[in-house]
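> Can you look at this prediction? I've put the sequence above it.
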Amino acid sequence: MNLDLFTVAPGEKPLDNMKAACGFAGIFKEIGVIGDSLSSGEFESHDQEGNTLYHDMYEYSWPAVLERLTGTVYRNYSRGGMTAKEYLESWADRNGFWQWNQAYIIALGNNDIFGANQPAGSAADIYPEDPAANPDTFLGDMGRIVSRLKTMEKDARIFLVSMQRRGEERADATICAIADEMKKMCGLYSYTYLIDMAHDGPAYDEEMRKTFAMGGHPNAMGYYVYAMMIGNYMDYIIRENPRDFFEMPFIGKGLKNKDIACNPGE
């Protein structure tokens, strides 16, 4: 048996090795997902007048696909139109969504930046030990979310997901710049990683939408493809940082293994 199949090969990129069951993404017992319409499985229909109607169909969302593929429980805290600001100020509290999980995936930004026109800010806006000091920017709000999750479980593994490029020059430059700041943000917290769909994922452009979209949102195949990308990117991160995940079953249990000489995620 070739153990190299379970490590990162020299020169391998995050989405080079697409596994049907998403590899080590299946080591988690439970994951919470904070996101917008892409995470809630939103589909578009039209009424008799041709008006577009929007439907969150969670059973078709990429977290639901990953739950079926990996056996991990995915708790979906998302909703179409969600922003980091709304999640912080009302949505999570109103619905009791500040819940303990071993890991969290946070996939926000499109509505914040391109809908609400909120300033993106930068990683310099984030004060992990004093999140109330974060300014009212997208990155500042993202920092407040992560800081809140870390008060619930300091050892939670947190995966931030950057937006996909759109094949539009100005928007893509903004998306990539925000992804770069999110990468810096990961360095401010323990066990926090970037699923960099901006730089490593395909552009969600006109060509991709021909097969994988139904209006402005993915179709069922599109959500499946996105699930495969998220799950396999997680597998890559785990293969690249295996020691960070040795004690994953001990999260929240107060258990340690003496052979882990240091805490590599901090």
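Looks like it arrived, so ask away.
> going forward, measure contacts between C-alpha atoms and count neighbours the same way
OK.
> Where does D172 fall, secondary structure wise?
Secondary structure assignment for D172, by DSSP states H and E: helix 169-186.
> helices and strands around that helix, which ones?
Counting contacts by 3 or more CA pairs under 8 Å, 6 or more residues apart in numbering; DSSP states H and E, helix 169-186 is packed against strand 192-195, helix 197-200.
> can you list contacts of the first one?
By CA atoms under 8 Å, 6 or more residues apart in numbering, the surrounding residues in contact with strand 192-195 are 157-162, 182-183, 186, 230, 233-234, 237, 265.
> Comparison target, given below:
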Amino acid sequence: MRLKNKVAVITGGNSGIGLATARLFLAEGAKVVITGRNLQTLAAVAKELGDNVLALQADTTDIPAMEKAFAEAAEKFGKFDVVFANAGIAGETALGGTTLEQFENIVRINFTGVFFTVQAALPYLNDGSSVILNGSVHAVLGIPGYSAYAGTKGAVRAMVRNLASELAPRGIRVNQVTPGATRTPIWDSRSATPDAKDALETYLGSLSPLGRMSEADELARAALYLASDDSVNVTAIEITVDGGAINAPSGAKIFRQG
């Protein structure tokens, strides 16, 4: 077990990549703290995952609430060995049709909230621990209509390097997992019917050379590597799980004939 006797905190751990990571970390021996905004979903997930999970309602944009949640988590499980700042939202911000409120909400959650998540965890981080941020291929793909979302993910990508330098004196490693299109509930609102969802998933998968969307547990396995002692001398990097969409775009399945 690669996380035996370790304590891991996962924001947004009640759904999608965060939930898949919580399941895997538990299987690898960790005690896991998950946070989220939806109390009902948190309760259901906590019941499913069992005794080694502490589920706490906290919004990453509510800094006092996050500080309180992390203090409660440390009181129950002890200091943290892993923090996965996973919580975030998607959202379109097309030029000419976006309000300041829409734009700033994405920035608050996806960038400001990530920084203050790490800051709130800092008093409880063990030396030699692992901090993992959740990025996105949007940071480099230049997809139209997503300036705020892509901007926040580019900012997180830069922050990984800054925090890695800042926390290095304590041996704390800071890295990033970078999902491509990943099969999670985030896509449900884009699909009115099961057939529409299948068509969307097929299209999104075709934009990568390997020809399919990523699964949430594949991102979880990347996070596990960064959380565990397998990566003890690894910091300031990102692991991209996108089927090659960023680095080999010309090989995407959509361009292949036959």
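Arrived safely, thanks for sending. The structure presented is a predicted model; accordingly, all values stated were derived computationally and were not measured.
> Structural similarity score between the chains, please.
The pair, once superposed, lands on a TM-score of 0.49 when counted by TM-score structural alignment, normalised by the length of the second structure; 172 aligned residues with a CA RMSD of 4.5 Å.
> Make CSV from the helices and strands packed on helix 169-186 of the first structure and add distance to M152 of the first structure to it.
As requested, these are arranged in CSV below (distance: least, CA to CA, whole Å):
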stretch, distance to M152 of the first structure
strand 192-195, 15
helix 197-200, 27
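> Distance to C176 of the first structure and mean neighbour count added to those, as CSV?
Putting these into CSV (distance: least, CA to CA, whole Å; neighbours: other CA atoms under 10 Å) gives the following:
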stretch, distance to C176 of the first structure, mean neighbour count
strand 192-195, 13, 24
helix 197-200, 6, 20
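> picking that back up, just the contacts of strand 192-195 of the first structure: which are in strands?
Judged by DSSP state E, the subset of the contacts of strand 192-195 of the first structure located in strands is 157-161.
> buried ones in stretch 225-242 of the first structure?
For stretch 225-242 of the first structure, burial by neighbour count (16 or more other CA atoms under 10 Å) applies to 225-239, 241.
> what about the longest strand in the second structure?
Using DSSP E, we find that the single longest strand of the second structure is strand 125-134.
> Show me what that strand is packed up against.
Packed on strand 125-134 of the second structure, when contacts are counted by 3+ CA pairs under 8 Å, 6+ apart, are strand 80-85, helix 147-167, strand 173-179, helix 216-227.
> Give me the next element, helix or strand, following it.
Trace forward from strand 125-134 of the second structure with DSSP H and E and the next one is helix 138-141.
> And that next one, what does it pack against?
Packed next to helix 138-141 of the second structure, using 3+ CA pairs under 8 Å, 6+ apart, are helix 147-167.
> Can you name every helix or strand that the helix it packs on contacts?
Taking 3+ CA pairs under 8 Å, 6+ apart as the contact definition, the neighbouring helices and strands of helix 147-167 of the second structure are helix 100-107, strand 125-134, helix 138-141, strand 173-179.
> Identify each buried residue in it, please.
Of the residues in helix 147-167 of the second structure, those buried under the neighbour-count criterion (16+ other CA under 10 Å) are 147-157, 159-161, 163-165, 167.
> mind checking the longest helix of the first structure?
Longest helix of the first structure, by residue count under DSSP state H: helix 220-240.
> Packing partners of it?
Using 3+ CA pairs under 8 Å, 6+ apart as the contact criterion, the secondary-structure elements in contact with helix 220-240 of the first structure are helix 62-70, strand 192-195, helix 206-212.
> okay, the angle between it and helix 62-70?
60 degrees (axes from the mean of the first three to the mean of the last three CA atoms, to 10 degrees).
> Helices along the stretch 1-150 of the second structure, start to end?
With DSSP state H, counting those that start in this stretch as the definition, the stretch 1-150 of the second structure shows helices at residue ranges 16-27, 39-49, 63-77, 100-107, 113-121, 138-141, 147-167.
> and the fifth one, what other elements does it pack with?
Here helix 113-121 of the second structure touches helix 63-77, strand 80-85, going by 3+ CA pairs under 8 Å, 6+ apart.
> TSV please, covering these and showing mean neighbour count.
Conversion of these to TSV gives the following (neighbours: other CA atoms under 10 Å):
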stretch	mean neighbour count
helix 63-77	18
strand 80-85	27
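> Now do the buried residues in stretch 42-52 of the second structure.
42, 45-46, 49.
> For that stretch, give me every contacting residue.
Residues external to stretch 42-52 of the second structure that are found in contact with it (CA under 8 Å, 6+ apart): 14, 23, 26, 30-32, 35-36, 53-57.
> Among these, find me the one that's closest to Y203 of the second structure.
Within these, the smallest distance to Y203 of the second structure is 27.0 Å, found for N14 (CA to CA).
> Please, which helix or strand holds T240 of the second structure?
Under the assignment given by DSSP H and E, the secondary-structure element containing T240 of the second structure is strand 238-241.
> which strands and helices sit next to that strand?
If you count contacts as 3+ CA pairs under 8 Å, 6+ apart, strand 238-241 of the second structure packs onto strand 173-179, helix 216-227.
> Helix or strand next in line after the first one, which one?
From strand 173-179 of the second structure onward toward the C-terminus, using DSSP H and E, the following helix or strand is strand 182-183.
> Against which helices or strands is that next one packed?
Using 3+ CA pairs under 8 Å, 6+ apart as the contact test, the elements touching strand 182-183 of the second structure are strand 214-215.
> one more time with 10 Å, if that's ok
If contacts are counted by 3 or more CA pairs under 10 Å, 6 or more residues apart in numbering; DSSP states H and E, strand 182-183 of the second structure sits against helix 16-27, helix 194-206, strand 214-215, helix 216-227.
> Okay, buried residues for the longest one please.
Okay, so that is helix 194-206 of the second structure. Judged by neighbour count using 16+ other CA under 10 Å, the buried positions of helix 194-206 of the second structure are 197, 201, 203-206.
> about what we covered before: could you dump the helices and strands packed on helix 147-167 of the second structure to a markdown table with mean neighbour count and distance to F115 of the second structure?
Compiled in a markdown table, those are given as follows (neighbours: other CA atoms under 10 Å; distance: least, CA to CA, whole Å):
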| stretch | mean neighbour count | distance to F115 of the second structure |
| --- | --- | --- |
| helix 100-107 | 15 | 11 |
| strand 125-134 | 23 | 10 |
| helix 138-141 | 16 | 17 |
| strand 173-179 | 26 | 12 |
